[in-house]
Structures are given as C-alpha cells and as structure tokens.
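Peer 1: Got a predicted structure plus its sequence, pasted below:
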Amino acid sequence: MYLLRLALQSLNNRRITALLTVLVIALSVTLLLSVERVRSEARASFASTISGTDLIVGARSGSVQLLLYSVFRIGNATNNIRWDSYNNISTLPQVKWAIPISLGDSHRGFRVMGTDQSYFTHFRFGRDKPLSFAQGKPFADLYDAVIGADIARELGYQVGTELVLAHGAGAVSFVEHADKPFRVSGILAKTGTPVDRTIHVSLQGIEALHVDWQQGMPARGAGHVSAEQARELDLTPTAITAMLLGLNRRIDTFAVQRQVNQFSGEPLLAIMPGVALQELWSLLSVAEKALLLVSACVVLTGLVGMLSAILGSLNERRREMAILRSVGAKPWHIFSLLVLEAMALAAAGILLGLGLLYIGLGLARPILEQEYGLFMPFAWPSPAELKLLATILLASLLLACIPAWRAYRLALVDGLSIKT
C-alpha cells in the first residue's frame, strides 16, 4: 500500500506530464470505445432492418442481390415474378401473410415501391416495431403516395404535396410520368431503415403509370391513356419484383423455402432475411475491422506516449531511485513503483475516457438517432468493451516493465554519481 502512495506522490510531483499522459490515454480510449459502440449498434441496426419476415421471395439470382433490391432498394432484379405465381405462393397453407413489392420507378433519386395495404399492417423493423405515421394516412386513392421521413425532411414535402414520378431508378431521368402526378397522403415516422428513403404507392398506381407504355416508352396520340381514363381500366398487376412472407409457424420456414425454390411455374428463390443479412454484413466487415484496428493503433500510440514519458524521466530520477535504495528499498520495490505509476496513469486514462464517452453519448445520441437511426443507450460497458479495457491495462502493464526493468538495473553508486 505504501508503494501505491509513493507512486501517486511521485506522479503528483510531475503532475503536468502525468495529466497530459492521462489525457492522451483518455482520448484514445474514448475513440476506441466510441468505435466499438457504434460498430455494435450499427450491426444491431443493420440486422434489424427487417424484422418478423420469415422469407423473401424473388426471381432466382443470388441471396445478397435479392436482399439488396428488396430491402435496401439497391440495384435491380434480374427478372420479375408473375402475378399468378404470387397468388399461388401467398395462398399456401403455411403462409400467414404476404406483401407484394414492385420496384422500377423513382423520384429525384428516391426509389418508388408499389405494394398494398398489408405492407403497413405486417412490415416490421428493429425489434418487431410496426410502421407508424407521423402525418396523414396510408394511400387510399389510385394516385396517393406515402413517403419516408428522410424524403419529407430533405425535399420539404408535406401531406397534400404533388409529386411526379420518373421512369427508372437513377437520380436523373429523362422520362417522367408527368401526365399522372401523385399526391402525398401520409408521411411515415422515422425508422432508421431504407423505408425512410422510399416512396410507397399502390400496385394499381404502378400499373396506371405504365398502362399505355410500349417498349419502354409512353404512347403518343391516340394510344395515350390519361390519369382519369386509367381509373376505369383493369389495373391488376401482371408481375411484381418480390414478395415478403410471414408464416404461421417458424418451423415451416425450411419447408416453404424448399417449395419456392422448386416452384414449377418459374425459377424463384426464397431466402431467410437473417441469414442473408449476416452474409451481407460479412462482406462489409472488412471496413468495420479496419476502423477498429485504427482505433486500437491510436490507443497503442497513447500507451507508447506514456512509456516515453516514464523512460524520459528515468535519468532525472536516478538520484531518487538511489536514495530509495539507500534507505532500504529492494530492487523489486523500484520495479513495482514504476509499474504502479504506469498502471495508475492507464487506470486514470480509462476512467476519464469512460467519462468523456458518456458525455459524448449525451450530446450525440439525439443526432445519431435522428439522422442515422442508431440508438446509443447509456449502458454499462458491454463484455466486449470490458475486454478492450482489460487489454489496455494489460498492455500498459507490459509496457511499464520496460522502464521498470531499466530502473531495477540501476546501481546505487550509479544513482549517487550521475555523470554530466
């Protein structure tokens, strides 16, 4: 115990250097824990982009590609699903509900998705959270549109705003459906998922946009169908892009997946969202690990700074060590003293780093939740974070052995006769 008091008094005599060392370690610890917490929450948020959906069905391709265009609105399908195939699969006895999805159009770079009312009833995200409306209501008219929270914020749209959809998924389109404008009927609450950047319309609305199109271009003259004329037509879809399935029993997932993959009507693929999300995350984990590695290097830099400070002070402290030896201190006392100093600096840096982390969370949490959908709770350090902190303490202990061993080797005569 007396060695610890002696170590703290020694640090107090060099308080400026000690405080700077603690600050460097604290900042590096804060960065490391921030990256780890954002990384874990980003993974949880990524995995909960879609919840409660047992299977996603689309044209036969790759599982990641199907997940990307059906859930994340990235890329395009290799083929569509015939409407009769959708009806056959959605009426299977194991299927509780089915959500059709039709993609292909956009508005100022935001994807347009055709669906039906079951989407607002059954779609879940996060930890089984349902969709809710910040304003307005689901689409009821043929030309109603429900927009995500990010679209409303970035474009300044409100309920009743008129918007014109464009053909294709690019940010810029030279072919617009200007003859059939839509009206915003509702704005969804923030979800932190691709839903926030999606415009939702009815499947019949998607059909109405393309009812007079031929070979990828709108008809002219007598072949043109106006917005009001389209209301009188049969707008039953002929094809959709994908479908989300919820089953009566989770145990039936593999059986239904096999049925879909062996469907005789056309080549289809059924994937489990959780498995596909893990596969996709594994592809993105390289950047995640690289970021964590950079943070670890910053922490190591802070510990090396501590090592340099202690090593740099050894020459100045030779006489101090010699006096301690002259009053009966053993060599292992000198060794332990320097180790305790280093551990005290590291422990103080970790505690200060934790304090800075929680202060930063308090300031940044509303922004992260609002802008990126990341919920950062005020929780005790997780087991993974505790392992990182224990690793920092262990690293500081190992690094402290270098100056401690050097001090251990100092002889009494060498300390009392310092050469200038």
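Peer 2: Structure's in. What do you need? Numbers count the residues shown, from 1 in each chain.
Peer 1: From now on I want contacts and neighbour counts done on CA atoms only, so please keep to that.
Peer 2: OK.
Peer 1: Could you name the helices and strands sitting against the strand ranked longest in the chain?
Peer 2: When the chain is parsed with DSSP state E, its longest strand is strand 95-107. Packed against strand 95-107 by the contact rule (3 or more C-alpha pairs under 8 Å, 6 or more residues apart in numbering; DSSP states H and E) you find helix 83-90, strand 110-115, helix 118-122, strand 166-167, strand 239-240, strand 242-247.
Peer 1: in that strand, what's buried?
Peer 2: With burial defined by 16 or more other C-alpha atoms under 10 Å, the residues of strand 95-107 counted as buried are 95, 97-107.
Peer 1: three-state assignment of Leu269?
Peer 2: strand (DSSP: H, G, I helix; E, B strand; the rest coil).
Peer 1: ok, how many other residues are close to the nearest residue to it once chain neighbours are set aside?
Peer 2: What sits nearest to Leu269 in space, not counting adjacent residues and going by C-alpha to C-alpha, 6 or more residues apart in numbering, is Arg60, at 4.6 Å. Arg60 has 19 neighbours, counted by other C-alpha atoms under 10 Å.
Peer 1: which ones are touching Arg60?
Peer 2: Contact analysis of Arg60 by C-alpha atoms under 8 Å, 6 or more residues apart in numbering lists 78-79, 267-269.
Peer 1: Need those residues in CSV (columns: distance to Gly221 and neighbour count).
Peer 2: What follows is the contacts of Arg60, written out as CSV (distance: C-alpha to C-alpha, whole Å; neighbours: other C-alpha atoms under 10 Å):
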residue, distance to Gly221, neighbour count
Thr78, 32, 13
Asn79, 31, 16
Pro267, 38, 15
Leu268, 39, 22
Leu269, 41, 23
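Peer 1: Check which element follows the longest helix seen in the chain along the chain.
Peer 2: The longest helix of the chain (DSSP state H) is helix 273-314. Next along the chain after helix 273-314, taking DSSP states H and E as the criterion, comes helix 318-326.
Peer 1: Tell me which residues of that next one come out buried.
Peer 2: For helix 318-326, burial by neighbour count (16+ other C-alpha under 10 Å) applies to 318-319, 321-322, 324-325.
Peer 1: for stretch 334-347, same thing?
Peer 2: Buried residues in stretch 334-347 (16+ other C-alpha under 10 Å): 334-347.
Peer 1: of the residues you listed, closest to Leu386?
Peer 2: Distance to Leu386, by C-alpha to C-alpha, is smallest for Ala347 among these, at 12.9 Å.
Peer 1: In three-state terms, label the closest one for me.
Peer 2: With three-state DSSP as the basis, Ala347 sits in helix.
Peer 1: Which secondary structure element is home to the residue lying closest to it once chain neighbours are set aside?
Peer 2: Leaving aside its sequence neighbours, Ala347 sits nearest to Leu393 (C-alpha to C-alpha, 6+ apart; 7.2 Å). Assigned by DSSP H and E, Leu393 falls within helix 383-408.
Peer 1: want to compare, so here's the second one:
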Amino acid sequence: MMRLRLAGKSLVNRRGTVLLTILSLTIGILLVLGINHLRTQVKESFNNTLSGTDLIVGARGGALNLLLYSVFHMGSSTHSIRWQTYEELTKHSQVKWAIPLAMGDSHKSHRVVATTPDFFAHYAYGKKQNLSFAVGKAFAGKYDVVIGAAVARKLGYQLGDKIVLAHGIAEVSLAKHDDSPFVITGVLAPTGTPVDKSLYISLEGMAAIHEDWQSGVQIPSPKKTSQQTAQKQDDHDHDHGHNKEEHHEHADDHSSDEEHDEQHHDHHAHDQSLSAIFVGLNNRAATFTVQRQINQYTGEPLQSIIPGLALAELWQLVGSVETAFNLIAWLVVIAGLLGMTTSLLAGLSQRQREFAILRSLGAGLWYLFVLVILEVLLICSSAIVFAIALLTFLLWSLQPWLLSEWGIQLALNFMTPQQGYYLLAILLSSVVLSLVPAFNACRRALSDGLLLKH
C-alpha cells in the first residue's frame, strides 16, 4: 500500500507528461472497445431485422443486392417479378405463407413499401417477435398508409394526417403523386429495424397512383380528362339551376363510373410487378428443395436466398474492413504503450535524486523495480477507467441519433467477456513493457550506489 501511494505521488509530481500519456492510451482503448462494441451491435441489429422468413424470392441477380433492398431498403431492384409468379408460388405445397413486396416510391427520403395485410401478420424480427401497432391499425382502404415509429417521430405525424408520396427513391423528388394523398391509419411500435423508417401501403394503392405514369412521368389518360371535364360541366349546370332530376341522373352515371374505376384499379393491382416475395415454409427441412425449385423456375428468371446464409456472406465481405478498423485501434494502443515506456525511460535520468533518497532510506533494488511497475499499472488503469467512462457517455448521447438515422440500437452495457479479455491484454502488455524502464531504474540505482562507495 505504501508503494502504491508513493507511486501515485511520483506520478502527480510529473503530471504534465503523465496526463499526455494517459490521454493517448485512453484514445486507443476507447477505439478498441468502441469498434468491437459497434461491430457486435451492428451484426446483432442486422441479424435481428428478419426472423421466421425462410426464403426471399426476387429477380435473378446478386444475392446480396436482393437481401439489401428487400430487407434493409438499401439500393433498388434491377428487375421485377410478375404477379402470376407470386400466385403460383402461393400454390406450392410447402409454402405456408408468402408476402409480396413492391417498392419504388418514397416520402421525404423514407421508403414506401406496397404489400398486403399479411405483412403485419407474418413479418417477424428479433427472436420471432411480430409487429405490433402503437396506435391505429393496418391499412384497409386503397389510400390508407401505415408508418414506422421513426417516421412518426421524425416528421411528427399522427393518425388521420394526409401525406403525399413521391415517385422514385431520391431524397429530393419533383415527381409527386399530389392527386392521390394517403391517410395515416396506423403507427407501428418501435422495432429497431428498417421497418421503423418505412411506410406501408396496399398493392391496390400502389397501382392506383401509378396508373397514369410511364417511365417516371405522369401522362393523364383521355378518359380521366373527359371525366374531369364532365364533372366541371355538371357543377356548372348545377350552379345555373338545371333540372334536378337530370342532375341526379348524371350523378348516378358518375357514381357508376367511379365504381368501374375502383374495379379497374383493383384489377390492375394484381397485374403489377413485384420487387420481392418473403416466403415462410411448412417445414424448414424443405428449404433447400424449395430454393432449388424456385431457382429452376421456367416462367421467368428467379432467385431465392436464405436470409441467414446471405447475411453470413455479407459479413465475409465486410470482414476485411472490420479487421482493418481493429488493426488501426490496436496500433493506437500499442503506440500509446510505447510512448509511455519511452516517457518513463527518458525520465529516469531526472529521477536519480529520487532513487538516491529512496536508497538512502533503505529501499532495495526490488523496491524500485516494483515501484516503476506500479506506476505503469496506475497509468494504464487510469486510461482504462477514462476510456470506459467516455465510451459510456458517447453511447448514451449518440444512441437516439443512431436509432433515428441508421436504425441501429446500441446497448449501453458494452462490457462483455471479450472486452474484458482485451483490457486484460492491454494491462499485461503494459506490465511487460514496464520491465524495460524497471530494469533500467535498478541498473542506474546500482551504478550510482557503486560510485558513491568508490
């Protein structure tokens, strides 16, 4: 205890150099702990995004591209799937449920996904947790929309609000579906997945707003233009006191036209193309068999992927990036430890008087040896404490931003057994490096003692 107190007072006496050494070590340890925690949390967040879905079906192309745009809403599909393919897939004996997805629109940089109410019944995340509604319910009408928790929080939307969707997925879009506003009927509970940052409409709604669109440009149909002209003429006649019976007759005709349009939209909803299909099977043992059958489908070029295997492939691709970040963090730690060792070696010549006084008071060479090692342990332990405190503060302050902007929920408790092994390795490395200045201090003290005797 006496040696520890003496080591602390010695460090305080050289506080300028010691503080700089602690700062450099703190930064390195912070990077090691932070990068490892971020890596594990991002993996866990990605792995928890989709659960209970056995296959994802899309147009033939890259497996990772299909995974990214269908599950994580990154990028876009290169080709589409016919509705007839989806209908044939639902008739497969091993298919328990299938969820069609159509994408391509957005709302203030948030993706819009057209699907069926089955999405809210079968989509699961985490440990097979189903989606739930914070308020409201699933869409029922053609122009109903369900929004994620992050969309509602960021844009301040509530039930009953009307919103306008934009054509395409660009952050700024001039092509908007102003003529077909949607009404918010439900807000999903937070999930910590891309679902929170998305909007969900019916396939009929998607077909309706794109009926007059070709190649990203709205081209009003002659039929709709004539209906609008007839409606204006009807209003004009009504304002000038035309025969009421004749007006009611015309209104009935117009009502029948609207019913015809409704049926027309519903028909086209089942003729539109799809971006992807989530599939759940009756028996998971048949996964590879069904996957092979889908990949060999002759109706159109398809591919099916197993989400877990596709994620494993993704982590293999980014594994080199993880290694690079970890290597940089460890290099910073090593540089800090070497700087600490160099600082101690450089300061030995200035501590000859200190060691001489200790020797005169009866301190042996072993006492000085242990004293230097304790100083190193105090420096390294202080850096570890500061790094843990700083990382806790950063996680606490950045957690809301990471969740809203990136959909990543970082746990505040980052101390895992692996992190403990890292800290233990840093402490042991500091002790090993401290042997150099400790031996040097003993050698100097011994040579000074011999000179005094001589």
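Peer 2: Looks like it came in fine. Worth saying up front: this structure is predicted, and the values here are computed from it rather than measured.
Peer 1: Work out the TM-score between the chains.
Peer 2: TM-score for the superposed chains, counting by TM-score structural alignment, normalised by the length of structure 1: 0.87, backed by 415 aligned residues with a C-alpha RMSD of 3.0 Å.
Peer 1: ok, back up a step: would you mind getting the average deviation of the longest helix of structure 1 from structure 2?
Peer 2: Once superposed with structure 2, the aligned residues differ from helix 273-314 of structure 1 by a mean of 3.1 Å; criterion: mean C-alpha distance after the TM-score superposition for structure 1.
Peer 1: Any idea how far stretch 388-395 of structure 1 is from the middle of the chain?
Peer 2: Averaging C-alpha positions (C-alpha atoms, centre = their mean, to the nearest Å) puts stretch 388-395 of structure 1 26 Å from its chain's average.
Peer 1: what span of structure 2 lines up against it?
Peer 2: Here stretch 388-395 of structure 1 aligns to structure 2 at residues 422-429, judged by TM-score structural alignment.
Peer 1: Now that stretch: buried residues?
Peer 2: By 16+ other C-alpha under 10 Å, the buried positions in stretch 422-429 of structure 2 come out as 422-423, 426-427.
Peer 1: Turn the residues you listed into a markdown table, including distance to Phe119 of structure 2.
Peer 2: Shown next, in a markdown table, are those (distance: C-alpha to C-alpha, whole Å):
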| residue | distance to Phe119 of structure 2 |
| --- | --- |
| Tyr422 | 43 |
| Leu423 | 45 |
| Ile426 | 49 |
| Leu427 | 51 |
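Peer 1: State the distance from the residue nearest to Ala347 of structure 1 to Met343 of structure 1.
Peer 2: Distance, Leu393 of structure 1 to Met343 of structure 1, using C-alpha to C-alpha, to the nearest Å: 7 Å.
Peer 1: again with Leu284 of structure 1
Peer 2: Look at Leu284 of structure 1 and Met343 of structure 1: by C-alpha to C-alpha, they are 36 Å apart.
Peer 1: Name the nearest residue to Ala134 of structure 2, ignoring sequence neighbours.
Peer 2: Ala189 (4.6 Å).
Peer 1: swap that for Gly28 of structure 2, sorry
Peer 2: The shortest distance from Gly28 of structure 2 to any non-neighbouring residue, by C-alpha to C-alpha, 6+ apart, is to Val333 (4.3 Å).
Peer 1: was I right about Glu341 of structure 1 contacting Gln9?
Peer 2: No. Assessed by C-alpha atoms under 8 Å, Glu341 of structure 1 is found out of contact with Gln9, at 9.7 Å.
Peer 1: what's the closest of the buried residues of stretch 422-429 of structure 2 to Ala286 of structure 2?
Peer 2: Tyr422 (42.4 Å).
Peer 1: which residues touch that closest one?
Peer 2: If a contact means C-alpha under 8 Å, 6+ apart, then Tyr422 of structure 2 has no contacts.
Peer 1: What is the aligned counterpart of Thr241 of structure 1 in structure 2?
Peer 2: Match for Thr241 of structure 1 (TM-score structural alignment): Ser275.
Peer 1: do Val275 of structure 1 as well
Peer 2: Aligned counterpart of Val275 of structure 1 in structure 2: Leu309 (TM-score structural alignment).
Peer 1: Can you tell me the number of residues neighbouring Ile16 of structure 1?
Peer 2: Per other C-alpha under 10 Å, the neighbour tally for Ile16 of structure 1 reads 11.
Peer 1: Which secondary structure element is home to it?
Peer 2: helix 15-47.
Peer 1: Between strand 95-107 and the helix or strand just after that helix, find me the angle.
Peer 2: Remark: after helix 15-47 of structure 1, the chain's next helix or strand is strand 55-59, criterion DSSP H and E. Between strand 55-59 of structure 1 and strand 95-107, the angle comes out at 50 degrees (axes from the mean of the first three to the mean of the last three C-alpha atoms, to 10 degrees).
Peer 1: Show me how far strand 55-59 of structure 1 is from its chain's centre.
Peer 2: Taking mean C-alpha positions (C-alpha atoms, centre = their mean), strand 55-59 of structure 1 and its chain are 24 Å apart.
Peer 1: With structure 2 overlaid, how far apart is it on average?
Peer 2: Its aligned residues in structure 2 lie a mean 0.5 Å from strand 55-59 of structure 1 after superposition (mean C-alpha distance after the TM-score superposition for structure 1).
Peer 1: what is the orientation angle of that strand with helix 83-90?
Peer 2: What separates the directions of strand 55-59 of structure 1 and helix 83-90 is an angle of 160 degrees, with the same axes, to 10 degrees.
Peer 1: The following helix or strand past strand 55-59 of structure 1 vs structure 2, average distance?
Peer 2: Downstream of strand 55-59 of structure 1, the next assigned helix or strand under DSSP H and E is helix 63-71. With mean C-alpha distance after the TM-score superposition for structure 1, helix 63-71 of structure 1 departs from structure 2 by a mean of 1.0 Å once superposed.
Peer 1: Give the buried residues for helix 63-71 of structure 1.
Peer 2: For helix 63-71 of structure 1, the neighbour count (16+ other C-alpha under 10 Å) marks 63-71 as buried.
Peer 1: What range does that helix cover in structure 2?
Peer 2: Against structure 2, helix 63-71 of structure 1 falls on residues 63-71 (TM-score structural alignment).
Peer 1: I'd like to know how far the residue nearest to Asp54 of structure 1 when sequence neighbours are not counted sits from Pro331 of structure 1.
Peer 2: Counting by C-alpha to C-alpha, 6+ apart, Asp54 of structure 1 lies nearest to Gly246, which is 5.2 Å off, once chain neighbours are set aside. Separation of Gly246 of structure 1 from Pro331 of structure 1 (C-alpha to C-alpha): 71 Å.
Peer 1: Same question for Val225 of structure 1.
Peer 2: Where Pro331 of structure 1 is concerned, Val225 of structure 1 sits at a distance of 96 Å (C-alpha to C-alpha).
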